[in-house]
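Trainee: Output the structure for:
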Amino acid sequence: MKTVKEEMKESLRKDRWSLHFDGKHPEGREYQAVVLKNPDSEIKLAALDLNDSKAESIADGISDVIDEYKLWDSINMIVADTTSVNTGKQSGVVVRLQRMFTSRGHQVPQFISCQHYVLTEYYA
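Mentor: Got it, this is the predicted structure:
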């Protein structure tokens, strides 16, 4: 009999998703929520507990989740806030993830900045 997680792994691969992630770093730890969304569903996929808030650590943690669920071919969009760790042109989390998609032979997901944060920063 398959576990719920095994069933999720099989079913999630069949759909197209946007990958959302957001982090907080209390007490020197980095916590990242990893969520999949599409018009029909929202799946809270993982809550990562990372050693630091560096782009490399965050991208590697998210990559591990994508590997575990075999979602490289199912993600067509990345959504994240506009912090520099996420959006750095050379080595931000988004660029690192997009390179990982390319290196694995998959289409590069489009990056969309989280509009809530954009508006909040504009009116602050």
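Trainee: Please count neighbours and contacts with C-alpha atoms only from this point.
Mentor: Fine.
Trainee: so where do the helices sit in this protein?
Mentor: 4-12, 55-69, 84-87, 93-103, 115-123 (DSSP state H).
Trainee: Which one of those lies nearest to Ala46?
Mentor: Counting by C-alpha to C-alpha, Ala46 lies closest to helix 55-69 out of the helices of the chain; the figure is 7.3 Å.
Trainee: which of the residues in the closest one are buried?
Mentor: Across helix 55-69, burial judged by 16 or more other C-alpha atoms under 10 Å covers 55-56, 58-63, 65-66, 69.
Trainee: Now the second one, please; I'll put the structures next to each other:
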Amino acid sequence: MGWRSTEVGLNFRIIGMALASAREELETVYTASFITICFSAILMYYIERNAQPKVFKNIGDGIWWTIITFATVGYGDIYPITFLGELLGCIICLVGVTMVAIPIGIISSSFINIVQKKKQNLEKENDSQ
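Mentor: Presented below is the predicted three-dimensional model:
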């Protein structure tokens, strides 16, 4: 049982190293996501507020809709009814999927690079012995 806890600890360290080495790229993606959410929320509010004044009462409702759509959850409690609102909804949904996929790729690539370097170091150590 002792070897498993050591192995799990090593795996968590590798994941931590992967996250640390991808920090700048992840910060860029998350900053872009934040800006996209803010811009889209404001835009959706101004597009839909006249068509649905009881639904899009304020920018907070636009933020709620944008985050839920961006995350591809889509509760259905708030949805656009104008053509421009529906078009923006489609775009935000696609951008949301992309903004989830990009960090996964960045972290995976970083993780693979670290594992390969560790394997190369182990092979060098074994060859030198």
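Trainee: Overlay the chains and give the TM-score.
Mentor: Overlay of the two chains. TM-score (TM-score structural alignment, normalised by the length of structure 1): 0.25; 52 aligned residues with a C-alpha RMSD of 4.3 Å.
Trainee: Now tabulate the buried residues of helix 55-69 of structure 1 in CSV and tack on distance to Ala33 of structure 1.
Mentor: Shown next, in CSV, are these (distance: C-alpha to C-alpha, whole Å):
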residue, distance to Ala33 of structure 1
Ala55, 15
Glu56, 16
Ile58, 10
Ala59, 12
Asp60, 14
Gly61, 11
Ile62, 9
Ser63, 13
Val65, 11
Ile66, 13
Tyr69, 15
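Trainee: just those now: which is nearest Glu121 of structure 1?
Mentor: Using C-alpha to C-alpha, Ala55 is the member of the buried residues of helix 55-69 of structure 1 that sits closest to Glu121 of structure 1, with 21.2 Å.
Trainee: wait, the closest one sits on Val95?
Mentor: No: here Ala55 of structure 1 does not reach Val95: they are 9.5 Å apart, not a contact under C-alpha atoms under 8 Å.
Trainee: related to what we said a few turns ago, and which of the buried residues of helix 55-69 of structure 1 is nearest Gln32 of structure 1?
Mentor: Closest approach to Gln32 of structure 1 among these (C-alpha to C-alpha): Ile58, at 7.5 Å.
Trainee: The closest one and Met8 of structure 1, how far apart?
Mentor: Ile58 of structure 1 is 23 Å from Met8 of structure 1, where distance means C-alpha to C-alpha, to the nearest Å.
Trainee: just Ser113 of structure 1 next, same as before
Mentor: Ser113 of structure 1 sits 27 Å away from Met8 of structure 1, going by C-alpha to C-alpha.
Trainee: follow-up on the earlier one: nearest approach to Glu42 of structure 1 belongs to which of the helices of structure 1?
Mentor: Across these, closest to Glu42 of structure 1 is helix 4-12 (C-alpha to C-alpha), at 11.0 Å.
Trainee: mind listing the strands for structure 2?
Mentor: In order along the chain, structure 2 carries no strands (DSSP state E).
Trainee: Tell me how many other residues crowd Val100 of structure 2.
Mentor: Val100 of structure 2: 16 surrounding residues under other C-alpha atoms under 10 Å.
Trainee: How about the contacts made by Arg13 of structure 2?
Mentor: Counting by C-alpha atoms under 8 Å, 6 or more residues apart in numbering, Arg13 of structure 2 touches no other residue.
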